[in-house]
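>>> sequence? don't have it. structure:
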């Protein structure tokens, strides 16, 4: 267990450096900076930066940034769902896509919402992941929140605002195993289905359920998502529902981008959205190459 926790922390530390490299690459994309230039800007050696990127993303910095161009994004929008052998789709090789196939979403009842969570017991913890610290909160019937964090003390405050009358229990480490299953590309694809129990309007629930069908490494436009739920012309309302998603990653709102290929906004920051899209695309390209 201690070794697993250490690996999670190491991935989080890698992300802090990799995130700075991605910021530099995006800001200087038109100049096509070489590895030496990026490394110098971060006060790292070329070999150190290459190792960091390969360990975190599985590909080189150059290959990673190629996944984030508008041209690449538009091509993926046009292509629709990526196609891999059945063994990959079933999670028999290559971790990461298990949540696309085994997530169930249940909505809180209007009564539970109106009562502010009275009678609900919510266990929560802050866990280390390869994308930084996250808040993971669970009820007896499923995950009710997965939030990327940007500062200390925000986790419980956010939960209390969402569920003012619920019994909140801080249980350090209670979500560690689940987070490793979600964010570790080498994790086994077995285990029970992942149940989500969230609160939202009927329209929001409809949008979030539709997001569950957007595959790992895939992208969808706001207009396409509106059409998917039978509401063409409601792209703006769909965007609002996407932005209200309480369960990052598992309800993959990061896979929704603008029609012209621009990344668009993200509840936890546009920069993190870039990281998530790029990481998934990099992992997918590696799996396709070895399929």
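Received it, and whenever you're ready, just let me know what you need. None of these values were measured; they are calculated from a predicted model. Residues are numbered from 1 along each chain as shown.
>>> contacts and neighbour counts: CA atoms only from here.
Fine.
>>> What segments of the stretch 51-200 of the chain are helices?
Taking DSSP state H, counting those that start in this stretch as the criterion, the stretch 51-200 of the chain contains helices spanning 61-66, 70-79, 86-89, 98-101, 110-114, 154-162, 176-183.
>>> ranking the ones you listed by burial, who's on top?
helix 98-101 (a mean of 21; mean count of other Cα atoms under 10 Å).
>>> show me the contacts for the residue nearest the centre of the chain.
In the chain, the centroid-proximal residue (Cα atoms, centre = their mean) is residue 249; its distance is 3.0 Å. Contact analysis of residue 249 by Cα atoms under 8 Å, 6 or more residues apart in numbering lists residue 146.
>>> follow-up on the earlier one: I'd like the helices of the stretch 51-200 of the chain as TSV, with distance to residue 17 appended.
Shown next, in TSV, are these (distance: least, Cα to Cα, whole Å):
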stretch	distance to residue 17
helix 61-66	12
helix 70-79	24
helix 86-89	30
helix 98-101	27
helix 110-114	40
helix 154-162	23
helix 176-183	18
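>>> And here is the other one:
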């Protein structure tokens, strides 16, 4: 289960004062991950690429009064839980986005494990049937890979489409989910 909590304007205005963020790298079955989290939830989960430092630097800039601590050991423990087949954990996310983006990301959470849907279908389910391109843009800006399952969205013709962390990563996640879909844990 995943719950989205939204960064408030008050928290941004206070520049994250009193908030401790932990960040670092962990390994998953599809590769190395970068994560940033606080007691409020996970703010960033990305597959390792050049965007990882951007994620951290954006948070550090926006929440400049917060404290950022590198902790690869804790990150590895959380990454292991995220990608566990016995994933019965509840994950809290603490992310910032427009109300439109948050609605799209919340709708993504409803896409069942191992299933794929089109951008058009996602737009309809989110209540924006005429805004397919805007929905696709919101999907592309998802800051929390895998937990907000943007990898389950494909083109209308069934083509896998693009993925922020590369098509091969997207294919690997989809293959892994399909392989483990019927495992009784």
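Happy to help now that I have it. Just so you know, these numbers come straight off a predicted model, no measurement behind them.
>>> Which position in structure 2 pairs with the residue nearest to the centre of structure 1?
Using TM-score structural alignment, the partner of residue 249 of structure 1 in structure 2 is residue 146.
>>> pretty sure that match is in a helix, no?
No. Assessed by DSSP: H, G, I helix; E, B strand; the rest coil, residue 146 of structure 2 does not belong to a helix; its assignment is coil.
>>> Now do it against residue 177 of structure 2, distance only.
Counting by Cα to Cα, to the nearest Å, the separation of residue 146 of structure 2 from residue 177 of structure 2 is 11 Å.
>>> what do you get for residue 107 of structure 2?
Taken as Cα to Cα, the span from residue 107 of structure 2 to residue 177 of structure 2 is 19 Å.
>>> what residues are up against the closest residue to residue 88 of structure 2 other than its chain neighbours?
Nearest residue to residue 88 of structure 2, sequence neighbours excluded (Cα to Cα, 6 or more residues apart in numbering): residue 1, at 7.4 Å. Listed by Cα under 8 Å, 6+ apart, the contact partners of residue 1 of structure 2 are 88, 89, 90, 91.
>>> which strands and helices sit next to the helix or strand encompassing residue 26 of structure 1?
If you go by DSSP states H and E, residue 26 of structure 1 is part of helix 2-27. Judged by 3 or more Cα pairs under 8 Å, 6 or more residues apart in numbering; DSSP states H and E, helix 2-27 of structure 1 is in contact with helix 35-41, helix 46-57, helix 61-66, helix 270-290.
>>> If you count neighbours, what's buried in it?
Neighbour-count burial for helix 2-27 of structure 1, counted by 16 or more other Cα atoms under 10 Å, picks out 5, 7-9, 11-15, 18-19, 21-22, 24-26.
>>> ok, so of these, who is nearest residue 181 of structure 1?
residue 8 (11.3 Å; Cα to Cα).
>>> which residues does that closest one contact?
Counting by Cα under 8 Å, 6+ apart, residue 8 of structure 1 has contacts 128, 129, 130, 180.
>>> Now which residue in structure 2 aligns to the last one?
Matched by TM-score structural alignment, residue 180 of structure 1 corresponds to residue 80 in structure 2.
>>> if I look at that match, how far off is residue 73 of structure 2?
Distance from residue 80 of structure 2 to residue 73 of structure 2, by Cα to Cα: 11 Å.
>>> any common contacting residues for the two?
What both residue 80 of structure 2 and residue 73 touch, as defined by Cα under 8 Å, 6+ apart, is the set residue 26.
>>> In terms of helices and strands, where is residue 102 of structure 2?
Applying DSSP H and E, one finds residue 102 of structure 2 within helix 99-108.
>>> re the thing from before, for residue 115 of structure 1, find the nearest of the helices and strands packed on helix 2-27 of structure 1.
Closest to residue 115 of structure 1 of those is helix 270-290 (Cα to Cα; 33.1 Å).
>>> Which strands and helices lie in contact with that closest one?
helix 2-27, helix 46-57, helix 61-66.
>>> One more pass at 10 Å, please.
The contact analysis (3 or more Cα pairs under 10 Å, 6 or more residues apart in numbering; DSSP states H and E) places helix 270-290 of structure 1 against helix 2-27, helix 46-57, helix 61-66, helix 70-79, strand 256-257.
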